[in-house]
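K.L.:
Model the structure of this input:
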Amino acid sequence: MERPRNPEHGDYASTIALQVGKKAGVAPRELAAALAEELGRRPGIKSVEIAGPGFLNIRLDAAAAGALARDIVLAGSAYGKTDRLTGERINLEFVSANPTGPVHIGGVRWAAVGDALSRLLRTAGAEVGTEYYFNDAGSQIDRFARSLLAAAKGEPAPEDGYGGGYISEIAANVVKIEPGVLQTDDPQEIFRQKGVDLMFAEIKQSLTDFGVHFDTYFNEKDLHDRGELQEALDRLREQGHIFENDGATWLRTTEFGDDKDRVLRKSDGDWTYFAADCAYYLDKRKRGFDRVVIMLGADHHGYIGRMKAMSACFGDDPGKNLEILIGQLVSLVRDGEPVRMSKRAGTVVTLEDFVEALGVDATRYALARYSSDSPIDIDIDLWTSASRENPVYYVQYVAARTFNVAINARDKGVTRGEPDDFKPELLSHEKENDLLKALNEYPGVVARAAEQRAPHHVARYLEEVSGAYHRFYDKCLVSPKGDDPITETHRARLWLNDATRTVIANGLSLLGVSAPERM
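P.N.:
The predicted structure is shown next:
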């Protein structure tokens, strides 16, 4: 079933007779005729026409189509929820920026898209655990600690260290917390511990202010402390995929399509980052998640092959148990030129920079509006403008307009009345029908967006609904003019108006964007 682009072809069209006629041993047009006869007997079906070799064009009567408005209003926030993914336990990891600096522009994209995706998956019935992997072990933390120590001493950052104003801020805060830190035997270790805590607290607060909350913050260090890397190694050895070479311990990932085998433990006894990846994946699976979804930046394409192979080495089905999503680059643009410098981070644009430029709603909508596998330029001038060219303004304007239409209707004495008194057959105007068709698509859009991991489908859909509502608003009065009497048509249209606000609010909520009552 699909909505035909040409309204002359009806409300719905189906090619099922063409698809299954031959398999059923029946000529497609003959099967279409039988289906049309049966469908024609069903309540709510106005007509069924056969076109060409067996297309079915179906029209609903006005009452059947209009009844949707009441159904949506009564369902409220539940409208659009499905059981498509019921029974799936999904671990969704996103952002996972190292605690060596603020969340940068790539992480901002994953914060918006990942949070929207978690909402979508839950709306489609899945049990979802959102997770932030906190890399608090390894050489990058050592470089971070050395950079803080240098800043505290008033020295230049180490050659391989981190720069930016935030380093000086955190170093000063560590000294404030531990006044005698520079006189201790191991000041770098103190800067390491306190600095990481302060940086990560700042990251968490930035994400919270952005409306993103994680169910679990998982520390890499815990994997080491609990012996989970050794446990993963032992499990892989039991599976028969471990071998020793040049004093190092390797995982034979080439057996499952990787371009080379991977070292888990180096000859000096140190674990590799990949060993921690293996242990972390196993930890998620032990916690009962059927599917592990990991959202990574554009520079991680090479990561996919080794992770899929690792999943197979554990005896899992990579196509079922592991899913890796790659997000492409984002640029923030002003006056046609990229914004390259952050006030605090120096060389990158951060989450705070993004929100300061656009606001939370516009940032979240802008980043979720595009397929994550496409590079995008976010134009500050466009996304802060109060115009219909600004997609988030266009949609939020409808949210506000539907609210105010309802208020104005109430002030003029127009109420919806009881659900049983609703007369859906009065919603027979062409623009009413177009809006009803658009609203009817919402549950399907949500289900597809969840299954395809594509929140941008929701944003684009909301823009289509907004256009349909504006055309309805221009042609169909919800409140009477002047002293004209209130009619049942006005009441029916108020149901449709309120149904539109419900859908717009539900869709914006999936994107983590507000549905304002006033603009």
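K.L.:
For the rest of this, base every contact and every neighbour count on C-alpha atoms.
P.N.:
Noted.
K.L.:
quick one: what helix or strand has residue 47 in it?
P.N.:
strand 45-51 (DSSP states H and E).
K.L.:
counting contacts, what elements does that strand pack onto?
P.N.:
Helices and strands touching strand 45-51, as assessed by 3 or more Cα pairs under 8 Å, 6 or more residues apart in numbering; DSSP states H and E, comprise helix 28-40, strand 55-60.
K.L.:
one more to line up against the first:
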Amino acid sequence: MRAGVRESARAHLPRYTVTVTPEELSSAVSACLQDAVAAGELTAVDGVDLPEAKVERPKNRDHGDWATTVAMQVAKKVGRNPREVAEILVRRLAEVPGVKTVDIAGPGFLNITFDAAAAGELAQSIVEQGAAFGTAQGLAGTTINLEFVSANPTGPIHLGGTRWAAVGDSLARILGAQGADVVREYYFNDHGTQIDRFARSLLASARGEAAPEDGYGGQYISEIADDVLAQHPDALESDDPQEVFRATGVELMFSQIKSSLHEFGVDFDVYFHENSLFEDGQVETLLDQLRSSDALYFEDGAWWLRSTDHGDDKDRVVIKSDGNAAYIAGDIAYFKNKRDRGADLCIYMLGADHHGYVARLKAAAAALGDSPDAVEVLIGQMVNLVRDGEAVRMSKRAGTVVTMEDLVEAVGVDAARYSLTRYSVDSNIDIDLALLTKRSNENPVFYVQYAHARTCAVARNAEAAGVSRTDADGEPQFDAALLDHPREADLLAALGQYPSVVAQAAQFREPHRVARHLEALAGAYHRWYDACRVTPQGEGSVEPVHHTRLWLNDAVRQVLANGLDLLGVSAPERM
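P.N.:
Model prediction:
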């Protein structure tokens, strides 16, 4: 039993809030369980905490609105058989306002049914909460540094980086909706050999020469080279032309990257320059610190990080035998920098070729005496563009690489962001360009956006027909008991699940859960629209049910808008 819990189940919740979300119903069931222990009806084994109850929608809706297996979960912990526990919980749950029936099935399943009025209260609650519906404070007080995209400033953002831009920004929004203070960070890789190759490629283009064998190609190289010459006409005659093209070229390329991201709806709080770690001595200071600790060991003339302790396939060199820092030294210094800036948790979103970094970054945390759990690494898989089942290669500026600009030009920002976010990052995905340009229900983003536009159209038609949510005195015209159609029960259930979907998306770092739920909600709404009228038919008079259904219609509009905003996708009022 959780210490200090003695209130009755009825004292835990306002009159109707148990019907608003599955979490609140779960809390009511948990409160009943705790009350039964407090009253001596159940006795918990000493030192054993009882689990929080969870509810879910039964597959067969004839079994009730919600079901829970908590009686079976706690039976051994309280020394009773599951059905005995269930019988005790039934008596207490029956006293919870809004609960119509509680039935025991099988070995101890509890099936809970609400009366229509209790279920319908949700519609008014959502409208009144507005944009706050679906938010929570579970991560309040936690500062999360979320690093994503971080593409090298040597070319336009390719399709993999575009996926991270969409998913990363959505994840930042979702974590923020759970109360976290999220710092969006872009790691600007301006230290290393790739920048040298980029500079040599620009210089070769400016001289009219072929790109170096290890250099970069594509139209964008010649465009940036021309822009460098426009700013520095005498660059080719300078003492160090490569340095001119390096400094100015990187600045121009990164400016284009930031502009592309902004147009994609993604902006960062911090643009961190890798080179700064070396220029201001952070790496060298850290290496001196690590040499005197047991985080590293010396062997074969080099200093090694014990990364195998954290799942790496081999220990990694941090200080090479020539005394120079290896690449991972910068990673360790960068993690320390993030923590020094106040990050409680550092999330890195990396591409499919960075699996090895998971153990290395956790080892970096441990080397600093920090918890490896302060590091999370999300690995994203590949994205392919297809049309009619064939791979698409359509870049105008970057050779065979498909860029963010290519995708946006083909399908628009909304379709691009939605399509990249609606899949788990663990999976390779094929983006069908032909599908995403269709204005039909086959197109997932159109399907959801059209549902929102339809709710707006219904509201406009309702206003024209004299249907409103409030009367002349501003009092609500709402009778929850009138929302008793089976389609309304389904729609209310989908609305009620939204907050838990957002919470789970934050917990598991999976924004695609929000997208998929919006599609389910849109489907429930379209079916309700076909079965239930908000406005009178023909010359019929306006009835109380019409006013009440307008509340439900507007609740759907609010939830669709809230969810689309978490995905960085617009919620159009007309389509």
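K.L.:
rewinding a little: which of the helices and strands packed on strand 45-51 of structure 1 sits most buried?
P.N.:
The highest average neighbour count among those, using mean count of other Cα atoms under 10 Å, belongs to strand 55-60 at a mean of 22.
K.L.:
one step back: once aligned to structure 2, how far is the strand holding residue 47 of structure 1 on average?
P.N.:
Strand 45-51 of structure 1, aligned to structure 2 and superposed, deviates on average by 1.0 Å (mean Cα distance after the TM-score superposition for structure 1).
K.L.:
coming back round to it: Throw the helices and strands packed on strand 45-51 of structure 1 into JSON lines and include distance to residue 176 of structure 1, thanks.
P.N.:
Shown next, in JSON lines, are these (distance: least, Cα to Cα, whole Å):
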{"stretch": "helix 28-40", "distance to residue 176 of structure 1": "76"}
{"stretch": "strand 55-60", "distance to residue 176 of structure 1": "71"}
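K.L.:
any chance you could map the strands in structure 1?
P.N.:
12-14, 45-51, 55-60, 89-93, 127-134, 216-219, 242-245, 248-251, 262-265, 291-296, 322-326, 330-334, 337-338, 376-379 (DSSP state E).
K.L.:
Any idea which of those gets closest to residue 162 of structure 1?
P.N.:
strand 127-134 (18.1 Å; Cα to Cα).
K.L.:
what range in structure 2 does the closest one sit on?
P.N.:
Aligned using TM-score structural alignment, strand 127-134 of structure 1 spans residues 181-188 in structure 2.
K.L.:
who touches the matching stretch?
P.N.:
140-153, 169, 172, 175-176, 267-274 (Cα atoms under 8 Å, 6 or more residues apart in numbering).
K.L.:
that older thread, can I get the strands of structure 1 in JSON lines with distance to residue 387 of structure 1?
P.N.:
Converted to JSON lines, those look like this (distance: least, Cα to Cα, whole Å):
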{"stretch": "strand 12-14", "distance to residue 387 of structure 1": "34"}
{"stretch": "strand 45-51", "distance to residue 387 of structure 1": "40"}
{"stretch": "strand 55-60", "distance to residue 387 of structure 1": "36"}
{"stretch": "strand 89-93", "distance to residue 387 of structure 1": "35"}
{"stretch": "strand 127-134", "distance to residue 387 of structure 1": "35"}
{"stretch": "strand 216-219", "distance to residue 387 of structure 1": "39"}
{"stretch": "strand 242-245", "distance to residue 387 of structure 1": "60"}
{"stretch": "strand 248-251", "distance to residue 387 of structure 1": "56"}
{"stretch": "strand 262-265", "distance to residue 387 of structure 1": "53"}
{"stretch": "strand 291-296", "distance to residue 387 of structure 1": "33"}
{"stretch": "strand 322-326", "distance to residue 387 of structure 1": "32"}
{"stretch": "strand 330-334", "distance to residue 387 of structure 1": "17"}
{"stretch": "strand 337-338", "distance to residue 387 of structure 1": "21"}
{"stretch": "strand 376-379", "distance to residue 387 of structure 1": "14"}
